[in-house]
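> Pasting the sequence and the predicted coordinates here, then a few questions.
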Amino acid sequence: METHPYPQRDSPPTANPEPDSKSDPEQGSPLPEKPQPRYSIAAVSKLTGISCHTLRVWERRYGFPVPERSPSGHRRYDRIQVQLLCRLSDLNRSSRQPIGELISRLSAGILEPGEHAPPANGAVDEAVRAKLVCLLIAGKSEEAEREYAGFASRFDPLGLVNQVIHPALIEAGEGWFRKSYSVYEERLITVFLRQKLVALIATVRQANTQPVHSVITGTVQGDRHEGGVLIFNLVMELRGWRVHNLGVDLPVREYVSAVQSLRPSALALSFILSRNIKKRFQELQEIQTIPVFVGGRSIVNYQSMARTHGLIPLTGPIVKSVEQLQAGYDLWGHHHPPGQ
């Protein structure tokens, strides 16, 4: 566990506190405050779909990204670098241009118009989202409900996930890792958000009256991380798929039985932990009648192994991985016509 690179919430004020913002000595006007480097390399990998190894290679070879270091020497990235990495990842996938060239153009500020999407309308400011988190860890559930209701009135279900729920879940995990939050505080955040996700899924599922395909989802034995699976389930229902969620920490043999009984169109499992991952891949090879998709943070670093075992890796951020699944499902169907 790392030491916290930032002052704790309960830290007493220093004798000579720094001003809230720095000023330009020439103009006397405040300069923009630099974003805090709060994301670990694992969190950045999860948010961007870029493996930890690739991030280190880019840093060494191209000089980007440029993480800061915690007192214990671990990499820390701010939200602006995360946004730039997402842009680079999107451009690399869509244009197939060499990543070195894209980084050079990004650094020089000469990306062509239309090569990256403008900021989403009504995007939630990080400080506004932080208010919800602060209310939750303070146990102010009624105020947190009102704050969330304000978000819900502004966004559709997918917007709520992208702008509020997913970033707040990431912050909960990262805050615990930084020791900003105790275990119970992290739970106050995640339990609240999971409840909201379940409610959103129920609403969307009710409206999904004519599903086109079905998918079994969950995590394997030993993996109890549920947030990403729930977000995935929501997006799949929005895409017209019927989701059969088997929850977390389930042995592969149970998924094999479920596939035989329910006859879904596909199986999609999340791997946050990499413990015994090769063994799990070997067990999943028993399923031959439908495509088996594997996603989650660990898969970014085990794509080749997954393919070797006949599995289809989903490497992007959660919402984009649904697009990857649809494309992979269509391709699998092309190579496996019915009756063969």
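Now that the structure is in, tell me what you want to look at.
> From here on, just use CA atoms for contacts and neighbour counts.
Fine.
> The stretch 1-150 of the chain: strands as residue ranges?
Using DSSP state E, counting those that start in this stretch, the strands of the stretch 1-150 of the chain run over residues 68-69, 75-76.
> Highest mean neighbour count across these, which stretch is it?
Ranked by mean neighbour count, the strands of the stretch 1-150 of the chain are led by strand 75-76 with a mean of 19 (mean count of other CA atoms under 10 Å).
> Quick one: list the elements packing against it.
strand 68-69 (3 or more CA pairs under 8 Å, 6 or more residues apart in numbering; DSSP states H and E).
> Would you convert the strands of the stretch 1-150 of the chain into TSV that also reports distance to M305?
Output for these, formatted as TSV (distance: least, CA to CA, whole Å):
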stretch	distance to M305
strand 68-69	31
strand 75-76	27
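> out of the ones you listed, nearest to Y329?
strand 75-76 (36.1 Å; CA to CA).
> this is the comparison structure:
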Amino acid sequence: MSSYSIKDLEQLSGIKAHTLRIWEQRYNLLNPKRTDTNIRYYDDGDLKLILNVALLNDNGFKISKIASMSLSEMKEEVIRLTDRSLTHDDQVHALTICMIEMDEDRFDKVLTTNIIKIGFEQTMLNIIYPFLSKIGLLWQTGAINPAQEHFISNLVRQKLIVAIDGQIPSISGKKFLLFLPEGELHEISILFASYLIKSKGHKVIYLGQSTPKRDLDAVYDLVEPDYILTVMTSCPPDDSPQEYVDYLSTRFSKSQIFVSGYQVVGQDLQFGPNVKQFSYIREIKDVLEEIGQGILEK
């Protein structure tokens, strides 16, 4: 079981610590525990409770009304609200609760409902990506364990693969080679990039996770892609980020290369003339628009 400070609850729920303390004293809303050294902390139950409270409060419920609800009444009201709400923050709250409870059916329903209402691309940009950012915060505070992270990542990955399979490239489309460097396993970003690229009629050669240099070299020589895209979240095992970017630029000099990730963005790296940095993977949309305009002009 995880433990949280009141500042953790503030970050995760968006409710100020001062307000949480007032609600705790006035309505007995939370039940803090104490360590052997008398330091106050909160547990998983408190976190789930305050996430539900935050969602209800954001939707106009007075705190006095919320405090009078049983846990089951609160959960039912939250489900009712998220089933009909189009507010992105509400949907992110709902997914967060599903993740903490590992409720796959509910998680799938929330995602599917949003895809139907606003489309797959907007669901990814406005709900999934903010949700994944929250996962990062939950990970930092110890609020989720590796099993929960894998559980959620695999559910999102499944949705992406289904969406990608539904896209058909055109004969006039360009060739994009997508991969992650050796040792890199977080592929949600390049899967989403693959979806965006294929949705515009281009062809994707997808190598996926942890691609060794020798395999990348072999595939490149075989398919001769117009564009290469990769994300560097962790440092490649045999190179510094700068060395790896230099290798990409030199070895694949005939292709336009796009790089992103924590090891690239804001790291003051030097890029060759055929390398462009993306701060966010969704910036590939701008490139796709430029390519589309070029094809139309021809």
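Happy to help now that I have it. Values in this document were obtained by computation on a predicted structure and should not be read as measured data.
> Structural similarity score between the chains, please.
The TM-score (TM-score structural alignment, normalised by the length of structure 2) is 0.64; 219 aligned residues with a CA RMSD of 3.1 Å.
> As a check, name the ranges of all strands in the stretch 201-340 of structure 1.
Using DSSP E, counting those that start in this stretch, strands in the stretch 201-340 of structure 1 cover 213-219, 241-245, 266-270, 292-295, 312-313.
> just those: most buried one?
Mean neighbour counts were taken over the strands of the stretch 201-340 of structure 1 using mean count of other CA under 10 Å, and the top value, a mean of 26, falls to strand 292-295.
> and the longest helix for structure 2?
Scanning structure 2 for the helix with the most residues, using DSSP state H, yields helix 146-165.
> mean offset of that helix relative to structure 1 (after superposition)
Superposing on structure 1 and averaging over aligned pairs (mean CA distance after the TM-score superposition for structure 1), helix 146-165 of structure 2 comes out at 1.3 Å.
> same question, stretch 90-100 of structure 2
Mean deviation for stretch 90-100 of structure 2: 2.1 Å (mean CA distance after the TM-score superposition for structure 1).
> just to revisit the earlier point, so can I have JSON lines of the strands of the stretch 201-340 of structure 1 showing distance to A172 of structure 1?
What follows is those, written out as JSON lines (distance: least, CA to CA, whole Å):
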{"stretch": "strand 213-219", "distance to A172 of structure 1": "20"}
{"stretch": "strand 241-245", "distance to A172 of structure 1": "23"}
{"stretch": "strand 266-270", "distance to A172 of structure 1": "19"}
{"stretch": "strand 292-295", "distance to A172 of structure 1": "21"}
{"stretch": "strand 312-313", "distance to A172 of structure 1": "26"}
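> Can you say which helix or strand has the residue nearest the centre of structure 2 in it?
Nearest to the mean C-alpha position of structure 2, by CA atoms, centre = their mean, lies L132 at 3.1 Å. According to DSSP states H and E, L132 of structure 2 maps onto helix 129-140.
> what's the mean deviation for that helix versus structure 1?
Relative to structure 1, helix 129-140 of structure 2 is 1.9 Å off (mean CA distance after the TM-score superposition for structure 1).
> quick one: that helix aligns where in structure 1?
Under TM-score structural alignment, helix 129-140 of structure 2 corresponds to residues 166-177 of structure 1.
> all helices for structure 2, in order.
Using DSSP H, helices in structure 2 cover 6-13, 17-27, 44-58, 63-67, 71-84, 88-101, 104-118, 120-123, 129-140, 146-165, 188-199, 213-223, 241-251, 284-297.
> Please name whichever of those helices is nearest to F179 of structure 2.
helix 188-199 (7.4 Å).
> Distance from the chain centre to the closest one, please.
13 Å (CA atoms, centre = their mean, to the nearest Å).
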